[in-house]
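Need coordinates for the below:
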Amino acid sequence: MHAYGVLEDIGLFDAGFFGYSPREAAEIDPQQRLLLECAVEALESAGVRADGSAHDIGVFAATGLSGYLLATHDGRAAADDNLSTLMGGDGHYAATRIAYKLGLTGPAMSVGSACSSSLLAIRTAAQAIAAGECDLALAGGMDIEFPQPISYLHQEGGIMARDGVCRPFDAAASGTVFGSGGGLVLLADAEVAEERGWPVRAVLMGSAVNNDGAEKASFTAPRSSRQADVIAQAMEVAEVDPARIGYVECHGTGTQLGDCSELSALMAAFGDAPLPRLGSAKANFGHLRVGAGVVGFIKACEVVARGVVPPLANLDQPMDALRAGDAPLPRTAGALDLPVHERFAGVNSFGFGGTNVAVVVRGHQDVRPVGVCPDGPHVLRVSAADPDSCLATAGTLAAVIRSGESPAVADIAHTLRQGRDDRAYRLATVGTSPGELAAGLEGVGEHTVEGWHKPGSETLLMMPGQGSDLLPTARALYGWETVFTSALDRLWTSARTIAPSLPDLSTALAPTAAYDAAADLALAHCLHTAVLLALTEQLTARGLRVDRLVGYSLGEYAAAAAADVISEEDALRLVLGRVGILRDAPAGAMIAVRLPSDAVAKLVPEDLATCAVTLGTGRSVMSLAAAALERVTSLLADAGVPHRVLEPALPYHSSLLAGAASAFAPIADAVPVRPGSARLVTTAAGRDSLGAGYWSAHLAGPPT
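Here you go, the predicted model:
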């Protein structure tokens, strides 16, 4: 009989995405390859990042007999080659392979009970989450025959259909038809899912598992009484009355013996309550053996999520075993006409050898308040293992955005930021409108960048000193970017608690506000520090992952707070205390010159100026007393050296401020330093941590 549920393109696999060479990939059974791809898709569909996750994610997986191993294994190969081939074909490594490749740290185990394996994997995963062994778990199974048969020989009395059609619960059913397939679902602790805002398709209310034992006709025969027990136990655990079950996704193989046994079990478990509408995905895909349970589970979850019961395929005349009061087998799609949280469905999966699994799921009512999507601009980030994949993904996303049926761009940006792992090749675009963002994803936007990410590289956030005017930035972002606005409000409230003489924030940021940064150091320095910290929060909210932080001059106070080495309040307190000391410091100047530090020392006598900062190759900053300014600028002009007198009227990072540094030391050393300062790159020469004397050395000594 020419019939089989063929799974197309089982040889296709993105080996490079998972870090496999073509040879390594060829040694892995297609069942395990597809489970790897299903794992990534399940996590991405849920918006859950695997990399850097704060949660332990488990893996519970089942696979069928590896015909691939039997067909490809070369018994004459060397022992080392044999090991990788055997591991690639052994289903015991399916779960641990996923955990290893995706960096998942919860329990990882292979599960097996023949045809009920993948539903057993789901139950086992749910039990592990309930026991606190993990917060989330991937669960399911895959069964792919290799090579996939396209026909079989029907034998009277066997389990294979006479006509090549799987007809669950049909009077003319003559047997089953096999197929290849399966899948994975992602389970999560309900509280964690709600807290993180992950999309929930259904709630697993209860499950049960048992075995037939020996009191049956043969090892592979069903035992209706034990099937009834497991169905009843699952409903009892779920605390659901049978009358409330609106649908059951049955094991339903299309064999007369198996289907009659399951109907009898359902009738016994439901008692006086009529049977609800029944279905079986095997009518659509064939019997997927190990992969059957998870497919039925997914179908039941979609039934309660969508409120629609699909028709039972291949149904002609229902079996006589059905009672008159039972719901008719669905011939057309019908509605579960109930509020989503009152929709209940059961799932049955029974295995050769007698392991029976039953599950009850319920629809999920999302009661979270609908948030207001922030106005743009938005940052859309796309990444993939290589440029072609990245650009193809970006193009697909652009088409969805242009279709007018996409989610809000703010939601897309959030999911891309929080729910996608970062891959090697990346593209990012900034825009306000959907059209602008779509154009950016297609590579024609004005604000789009793309390129390779170097594995193992770190992101260093550099915070500028007072020579950078941050007022225009603060005015542009305040009241527009909610994270920045909230952070700056909080920080400025803290600053005014420390120094009540500071003006309110609206006055400090007013477009007409003008103040002399040299004369009003408290306002200038405090606002500079607060804006830097608020900007860091905004960048973090936009998805920037900062590994290390460094600050230039005044910017180091904000960098220390952003690295959590000191508190935000202490950073502001240090800056304001420093200002109080600097008011009595000797006047001076700083000059930026286009000369390396050694050339500066040869041109300008040390008693006139010292090199305070080396900005880079051929660029330095000198500090000097106010009285030496005219003489030093004349020397530079006569030598034809480009230079610029900087705004600060103080000789920072030089011995001219030694007295101020000594006075600042008791104030600075009183600030508690938190442990774990590895994220902060210190700049005071000879100092690698914020210990006693650091900030005074930072003020009066040259940075590294």
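
For the rest of this, base every contact and every neighbour count on C-alpha atoms.
Noted.

neighbours around H154, how many?
For H154, the count of nearby residues is 15 (other C-alpha atoms under 10 Å).

Kindly confirm my reading that it is in a strand.
No - for H154, which was evaluated using DSSP: H, G, I helix; E, B strand; the rest coil, the result is coil, with no strand membership.

Would you confirm that L509 contacts R475?
Yes - taking contacts as C-alpha atoms under 8 Å, L509 lies within contact range of R475: 6.0 Å.

Between the two, which has more neighbouring residues?
Neighbours of L509 and R475, each counted by other C-alpha under 10 Å, are more numerous for L509; the result is 18 against 15.

so how far is Y515 from the more buried one?
In this structure, L509 and Y515 are separated by 11 Å, where distance is defined by C-alpha to C-alpha, to the nearest Å.

Please provide the structure for the following sequence as well, for comparison with the first:
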Amino acid sequence: MPEEAVAVIGISCRLPQAPDPRAFWDLLRRGASGITAAPADRWDEGSTEGGHPAHGGFLDRIDTFDPAFFGIAPREAALMDPQQRLMLELAWECVEDAGVAPTALRGTRTGVFVGAIAADYATLLSQRGPDAITPHTVTGLNRGIIANRVSYSLGLHGPSLTVDAAQSSALVAVHMACESLRSGDSELAIVGGVNLILAPDSTLGLTRFGGLSPDGVSYTFDARANGYVRGEGGGAVVLKPLAAALADGDHVYCVIRGSAVNNDGATDGLTVPSPAAQEALLRRAYERAGVDPAEVQYVELHGTGTRVGDPIEAAALGAALGTARPAGSPLLVGSAKTNVGHLEGAAGIVGLLKAVLAVEHRELPASLNFETPNPDIDFDGLNLSVNTALGPWPEGTRRAGVSSFGMGGTNCHVVLEEAPVRESGPVVRVPAPWQLSARTEAALRGQARRLKQSVADRPGLEPADVAFSLASGRSLFEHRSVVVETGDRADTLAALAAIAEGRPHPDVVSGRADGGKLAFLFTGQGSQRVGMGRELYANHPEFAAAYDEVLAHFDPALRDIINTNPDNALHRTEHTQPALFALETALYRTLQ
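Just a heads-up that it's a prediction; the model follows:
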């Protein structure tokens, strides 16, 4: 029987040349590469093999962090592995993307599952000797704390663990999160993976192991395959049972139908993959998902571009999925590692994000660096084809698989499907306030700047949708500004620009909130007007229901008096007072 489906409702990432999901999708669509020479400030030129700086996918900045935002003292933050800092930021961003205020999760059974295997920061600190050890060293360097720090910061009571299954860690974390949601241990799950390249020792070790491409290019499934290229960064998703996501009206990027995990067991060597184990994994994943392998149009490969690994992955994929498809309709495959490098412990979440975005946007980006097919892969016999150009998703229900394999033989595969089609209600175009908040004035200006750019880049945004997301999906902090949205796009952009520049604007109210309880003031006599509440009644069912309930307690003629004011009756006290009471009560219940 198929497993209970899980919805992906929030995403975030920080990847080479792609600081967020929109930028990542743009990078993929353009067929661009984020691979560069290592930043000059990472390590000395002579510290890597051959005296040359390593190539890879690197983040622009890894030393910037706002500890006060997360309630962390600067001294403790300095001893924290930057992977902890990055995961905190990714968790916050993906929860906001899910339309949930992060502070609203406090006390809930929200689980945190993170894939991470690197310990470069510990290597760097150990080189400073015993004097560098402080009371924060243990918590700062323990990999388990990468997940636990998120749970602590947000006050989450679900399972919290860092997964180390080598290079398959992040996708195994996704599998474990889905199982936790199905068992009820978690009601929501934040799942991610992080990987930072901080010390030359780790790159040197992988070079001598023989895993890295000497020319700094990933040739996945190509005849030139000679090793992988390292990448750093991270990504995160928010998962929720599909039934709950649909009931709550969440935006669903796509659906996880099922997944499976196994191990190669005894092979010709500890790091030599098993085609039989990989094939068994794939068959198990699609059996659990209740999906016919012939109906899968695309698989995001593990795809490291190694001489041994690529042919084995292709053989298993062809046996389980490719040959199940009609001849002449090959299974399309590709790898994000050709764009941003191999993020090792976080690689699985990168592959998942690429597949999620492709399903969401109904397009398949190109896999790079493929020119001559690997002669050890029988593409025709296995019915496989590397997707080498951006194109529309093939016809049919959009389904994809994502694979991730660890060097010690732990394999994971996840089955994705497009989100179910939902009936959309009428669009209500009512001007609504846009609220922004931050812990500092500088951060508030930064938020306004980013929101202005986002709105300018997306002309199709509905102002009411933006207002709703800002009000319900963002945590409130002390420094606040509200844009009184008038419906004029140019006015709104000008108001956001004023906040960003610290200038006053007639459509902006700014201030600082110092706590206190919420209070409602019902207006008194003199504020009545003919037809008051008419537009709200027509557009908001909650208002209409409450309005009708209150008016039912008064003279039936009151409704007509409010709407038409015969003989100036609305302005007589015996009508004014109940009319205003009905309006204000309905407004209050609508706000509730």
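
what touches both of L509 and Y515 of the first structure?
Residues touching both L509 of the first structure and Y515 (C-alpha atoms under 8 Å, 6 or more residues apart in numbering): there are none.

and G252 of the first structure, what does it touch?
Applying C-alpha under 8 Å, 6+ apart, one finds that G252 of the first structure lies in contact with 168-169, 258-259, 262, 279-280, 282.

Show me which of those residues is closest to Y247 of the first structure.
Nearest to Y247 of the first structure among the contacts of G252 of the first structure is G279, at 7.8 Å by C-alpha to C-alpha.

Trace the closest one over to the second structure, please.
Matched by TM-score structural alignment, G279 of the first structure corresponds to G334 in the second structure.

give the contact list for that match.
Under the criterion of C-alpha under 8 Å, 6+ apart, the neighbours of G334 of the second structure are 220, 299-301, 303, 366-367, 386-387.

run the last query once more with 6 Å
300-301, 367, 386-387 (C-alpha atoms under 6 Å, 6 or more residues apart in numbering).

Regarding the closest residue to it other than its chain neighbours, what is its secondary structure?
Once its chain neighbours are removed from consideration, G334 of the second structure has its nearest residue in S367; the separation is 4.9 Å (C-alpha to C-alpha, 6 or more residues apart in numbering). Each residue gets one of three states, and S367 of the second structure gets coil by three-state DSSP.

So what's the residue count around S367 of the second structure?
Around S367 of the second structure there are 25 residues (other C-alpha under 10 Å).

and what of L532 of the first structure?
As a burial measure, the neighbour count of L532 of the first structure was computed by other C-alpha under 10 Å and equals 23.

That one pairs with which position in the second structure?
With TM-score structural alignment defining the correspondence, L532 of the first structure maps onto E584 in the second structure.

what helix or strand is that match on?
Taking DSSP states H and E as the definition, one finds E584 of the second structure inside helix 573-591.

quick one: contacts of that helix?
Under the criterion C-alpha under 6 Å, 6+ apart, residues 542-543, 546-547, 550, 570 lie in contact with helix 573-591 of the second structure.

next one: stretch 534-546 of the second structure
For stretch 534-546 of the second structure, contacts defined as C-alpha under 6 Å, 6+ apart pick out 586, 590.

That stretch: how far from the chain's middle?
Mean C-alpha position of stretch 534-546 of the second structure versus that of the full chain (C-alpha atoms, centre = their mean, to the nearest Å) differs by 35 Å.

What is the equivalent residue in the first structure for Y228 of the second structure?
For Y228 of the second structure, the aligned position in the first structure is T176, judged by TM-score structural alignment.

go on, L124 of the second structure?
Under the alignment defined by TM-score structural alignment, L124 of the second structure corresponds to A71 in the first structure.

Share the number of residues neighbouring the spatially closest residue to that match that is not a sequence neighbour, please.
Distances taken as C-alpha to C-alpha, 6+ apart place F146 nearest to A71 of the first structure, at 7.7 Å, with adjacent residues excluded. Neighbour count of F146 of the first structure, defined by other C-alpha under 10 Å: 18.

Output the contacts of G252 of the first structure in TSV, with secondary structure appended to each entry.
Compiled in TSV, the contacts of G252 of the first structure are given as follows (three-state DSSP):
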residue	secondary structure
P168	coil
F169	coil
G258	helix
D259	helix
E262	helix
G279	strand
S280	coil
K282	helix
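
quick check, nearest of those residues to A62 of the first structure?
Using C-alpha to C-alpha, K282 is the member of the contacts of G252 of the first structure that sits closest to A62 of the first structure, with 18.4 Å.

which residues sit in contact with the closest one?
Not one residue lies near K282 of the first structure by C-alpha under 6 Å, 6+ apart.

Let's see which of the contacts of helix 573-591 of the second structure end up in helices.
The helices in this structure, assigned by DSSP state H, contain 542-543, 546-547, 550 from the contacts of helix 573-591 of the second structure.

Quick one: map I298 of the first structure onto the second structure.
Correspondence of I298 of the first structure to the second structure, assessed by TM-score structural alignment: L353.

Can you give the contact residues for the host helix or strand of its match?
Under the criterion of DSSP H and E, L353 of the second structure resides in helix 347-361. Applying C-alpha under 6 Å, 6+ apart, the contact partners of helix 347-361 of the second structure are 170-171, 253, 364, 404.

Among those residues, which pair sits farthest apart?
Farthest apart among these - using C-alpha to C-alpha - are A170 and L364, which lie 22.5 Å from each other.

the more surrounded of the two?
Comparing A170 of the second structure with L364 by neighbour count (other C-alpha under 10 Å), the higher total belongs to A170, at 38 against 25.

Now do the same contact list for the aligned partner of the more buried one in the first structure.
Using TM-score structural alignment, the equivalent of A170 of the second structure in the first structure is S118. Applying C-alpha under 6 Å, 6+ apart, we find S118 of the first structure in contact with 62, 140-141, 290-291, 293-294.

average gap between the helix or strand hosting S118 of the first structure and the second structure?
Take DSSP H and E as the rule and S118 of the first structure turns out to sit in helix 117-130. Compared with the second structure after fitting, helix 117-130 of the first structure deviates on average by 0.8 Å (mean C-alpha distance after the TM-score superposition for the first structure).
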